[in-house]
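In: coords below, sequence missing:
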C-alpha cells in the first residue's frame, strides 16, 4: 500500500477574477518624482487572467486596471507651494502578478503594472502635461474568504510623470496602502 501526499491547495483557482480596490497615500516620497508632501487617493476596477500555472499554488496572472478616480492634494511649486487639488482617471493595460497560494490566510503576491492617467489640468505644474504615464510595484497578501471571493491588502509604490513629454517633468511618487475585494 502506497501513501500519497496531497500537495494541491484546498481551493480551486479559476482562470480569471474581477476586483475593486482603493488606496490612500498619506505622503509622497522623493525617489523618481520631485513633488513632495502629496496626499493621494485612488479607486479602481481590475481584471486578472491566468497566464501560466507553475505549480498547484504558484500562478502568473495578466492584470488590467481601469482607474475612474485618482486624486492628488499637493503643494504646487510654481505657485509658491500653494496647496492644490487635482483629479483624474486612467487605464493600466499592462500588468503582471505572481501569486503564491500557501494557505487560505497567507497568499502573498508581487505585481507590477503600467498605464496612463489623464488629469483635469496640467499636473503637477503648469508646464507639465495633463496626460501622464504611470507604473507601480505592489506587494500584497490575499485572504480567501471562500472559493469565490478574496480580500487583499498591501503596499503599492506608484509613480506618475509625463516621461519628459512636457516642458517640465517633476513627477510624483506615492506610497499606497490599499485594500482589494476580488470575485473569482
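Out: Perfect, thanks for sending it. Note that the coordinates shown come from a computational prediction; the quantities given were computed from them, not determined experimentally.

In: from here on, contacts and neighbour counts on C-alpha atoms
Out: OK.

In: got the end-to-end distance for stretch 160-172?
Out: 5 Å (CA to CA, to the nearest Å).

In: gap between that stretch and the chain center?
Out: 20 Å (CA atoms, centre = their mean, to the nearest Å).

In: I figured residue 143 hits residue 152, correct?
Out: Yes. Residue 143 is within contact range of residue 152, at 6.1 Å (criterion: CA atoms under 8 Å).

In: quick one: secondary structure of the nearest residue to residue 48 once chain neighbours are set aside?
Out: Nearest non-adjacent residue to residue 48, counting by CA to CA, 6 or more residues apart in numbering: residue 63, 4.5 Å away. Under DSSP: H, G, I helix; E, B strand; the rest coil, residue 63 falls in the strand class.

In: Please compare the first structure with the one that follows:
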C-alpha cells in the first residue's frame, strides 16, 4: 500500500523554486548594498565621539529565540526555535581599518552553533502523514506528544552591511546560510535529521568601547530539509537575537 501525500508535498519543484528564488533575492540584495558608493564624510562630532573604526577581525557570542512563527516558506505552525552561537567576523570593505570609514562597511561572518533547539507541538501540521510515533487511529499529523529536537549547526556563509560605522549606534542588515544536524528526524521520521537553514534581518550595533560592541537584531529564520526527505514542511520563525562582540 503506497502512501499518498497531500498536494502540498506532491510537487516539490514548485516549493524548491520558491526557496531558491528567496535565497537569490537575499544574496542579490546584500551584494547590491555592498556596492553602495562611499557616503559623505562623517561629521567631526561623530569622529570625536569615541566610536572605534571597525577591526579587521572580531569574535562574538550570541543567543536567539523565536517569538512567533510565520508561513512565508515553511508550513509548521507554533514551533519554537532557540540557538546559541559563536561568530567570526572579518571586514571586507574598506580593506584597511586604520581610519574611520566614510561609508557603509561589508563584513563576512561565519557561525558555529553548538546549541540548536526546535520544538514542534503535536498536531502542528494536521495534513502531515503519520510517523512511527503516531498512535493507531490518530488523525494524520497528530503526535501523542510535542517533538523536541536538539542539534548543532554551522553557517559558513554570512554577510553584514553596517551603516554609520564610526558612530556609537550602527544600524545594519545581515544574512547567513548553513546546515543543522539534529538528534532525530524533523518533523517526524518522514523528514530528515540533516536540514538547511538561512536567516535574514536587521538590527543595531552599539559600540560600548573601541573593543566591545553589543548587538540586538531581528531575524527571519527558515529551517527545512531541502526536499531530501519524504516530506519537507519547514519551519519559519521570527527570532530576536542578542550578542556581544570583542575585537583585538
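Out: Yep, it's here. These numbers were taken from a predicted model, which means no experiment stands behind them.

In: sorry, back to before: which residue in structure 2 lines up with the residue nearest to residue 48 of structure 1?
Out: Under the alignment by TM-score structural alignment, residue 63 of structure 1 pairs with residue 109 in structure 2.

In: State the distance from its match to residue 227 of structure 2.
Out: 27 Å.

In: and the two? which has more neighbours close in?
Out: residue 109 (21 against 18; other CA atoms under 10 Å).

In: which ones are touching the more buried one?
Out: Neighbour list for residue 109 of structure 2: 87-90, 156-160, 176 [criterion: CA atoms under 8 Å, 6 or more residues apart in numbering].

In: now, which of the residues you listed sits nearest residue 31 of structure 2?
Out: residue 159 (8.8 Å; CA to CA).

In: where do the strands sit along structure 2?
Out: 57-69, 80-93, 105-120, 147-162, 169-186, 192-209, 212-224, 235-246 (DSSP state E).

In: Quick one: residues contacting the most centrally placed residue in structure 2.
Out: The residue lying closest to the centre of structure 2 (CA atoms, centre = their mean) is residue 199, at 2.7 Å. The contact partners of residue 199 of structure 2, by CA under 8 Å, 6+ apart, come to 175-177, 219-222.

In: and with 6 Å instead?
Out: 175-176, 219-221 (CA atoms under 6 Å, 6 or more residues apart in numbering).

In: can you pull the contacts of the residue nearest to it when sequence neighbours are not counted?
Out: Once flanking residues are discounted, residue 199 of structure 2 sits nearest to residue 221: 4.3 Å by CA to CA, 6+ apart. Taking CA under 6 Å, 6+ apart, we find residue 221 of structure 2 in contact with 198-199, 236-237.

In: If we use 10 Å, what do you get?
Out: 66, 69-70, 81, 175-177, 197-201, 235-239 (CA atoms under 10 Å, 6 or more residues apart in numbering).

In: What is the neighbour count of residue 186 of structure 2?
Out: Residue 186 of structure 2 has 28 nearby residues by other CA under 10 Å.

In: What of residue 149 of structure 1?
Out: Residue 149 of structure 1 has 16 nearby residues by other CA under 10 Å.

In: quick one: the alignment partner in structure 2 of it and residue 58 of structure 2, what's the gap?
Out: The alignment partner of residue 149 of structure 1 in structure 2, by TM-score structural alignment, is residue 212. Separation of residue 212 of structure 2 from residue 58 of structure 2 (CA to CA): 10 Å.

In: what number of residues lie near residue 78 of structure 1?
Out: Count around residue 78 of structure 1 with other CA under 10 Å applied: 11.

In: Residue 234 of structure 2 now?
Out: 23.

In: Repeat that for residue 15 of structure 1.
Out: Residues near residue 15 of structure 1, counting by other CA under 10 Å: 13.

In: Check the one 4 residues further on too.
Out: Residue 19 of structure 1 has 19 neighbouring residues, counting by other CA under 10 Å.

In: tilt between the helix ranked longest in structure 2 and strand 212-224?
Out: As assigned by DSSP state H, the longest helix anywhere in structure 2 is helix 12-34. Between the axes of helix 12-34 of structure 2 and strand 212-224, defined by axes from the mean of the first three to the mean of the last three CA atoms, to 10 degrees, the angle is 160 degrees.

In: and helix 12-34 of structure 2, what does it pack onto?
Out: helix 7-10, strand 105-120, strand 147-162, strand 169-186, strand 192-209 (3 or more CA pairs under 10 Å, 6 or more residues apart in numbering; DSSP states H and E).

In: got the contact list for residue 139 of structure 1?
Out: Applying CA under 10 Å, 6+ apart, we find residue 139 of structure 1 in contact with 97, 108-112, 153-157.

In: farthest pair in these?
Out: Top of the distance list for these (CA to CA): 108 and 157, 16.3 Å.

In: follow-up on the earlier one: right, so of the helices and strands packed on helix 12-34 of structure 2, which gets closest to residue 243 of structure 2?
Out: That would be, of the helices and strands packed on helix 12-34 of structure 2 and by CA to CA, strand 192-209, which comes in at 9.3 Å.

In: Now which residue in structure 1 aligns to residue 195 of structure 2?
Out: By TM-score structural alignment, residue 195 of structure 2 lines up with residue 132.

In: which residue sits closest to the aligned partner of residue 173 of structure 1 in structure 2, ignoring its sequence neighbours?
Out: Matched by TM-score structural alignment, residue 173 of structure 1 corresponds to residue 236 in structure 2. Closest residue to residue 236 of structure 2 apart from its sequence neighbours, by CA to CA, 6+ apart: residue 222 at 4.6 Å.

In: any idea what that neighbour aligns with in structure 1?
Out: Going residue by residue (TM-score structural alignment), residue 222 of structure 2 aligns to residue 159.

In: for residue 30 of structure 2, same thing?
Out: Looks like residue 30 of structure 2 stays unaligned there (TM-score structural alignment).
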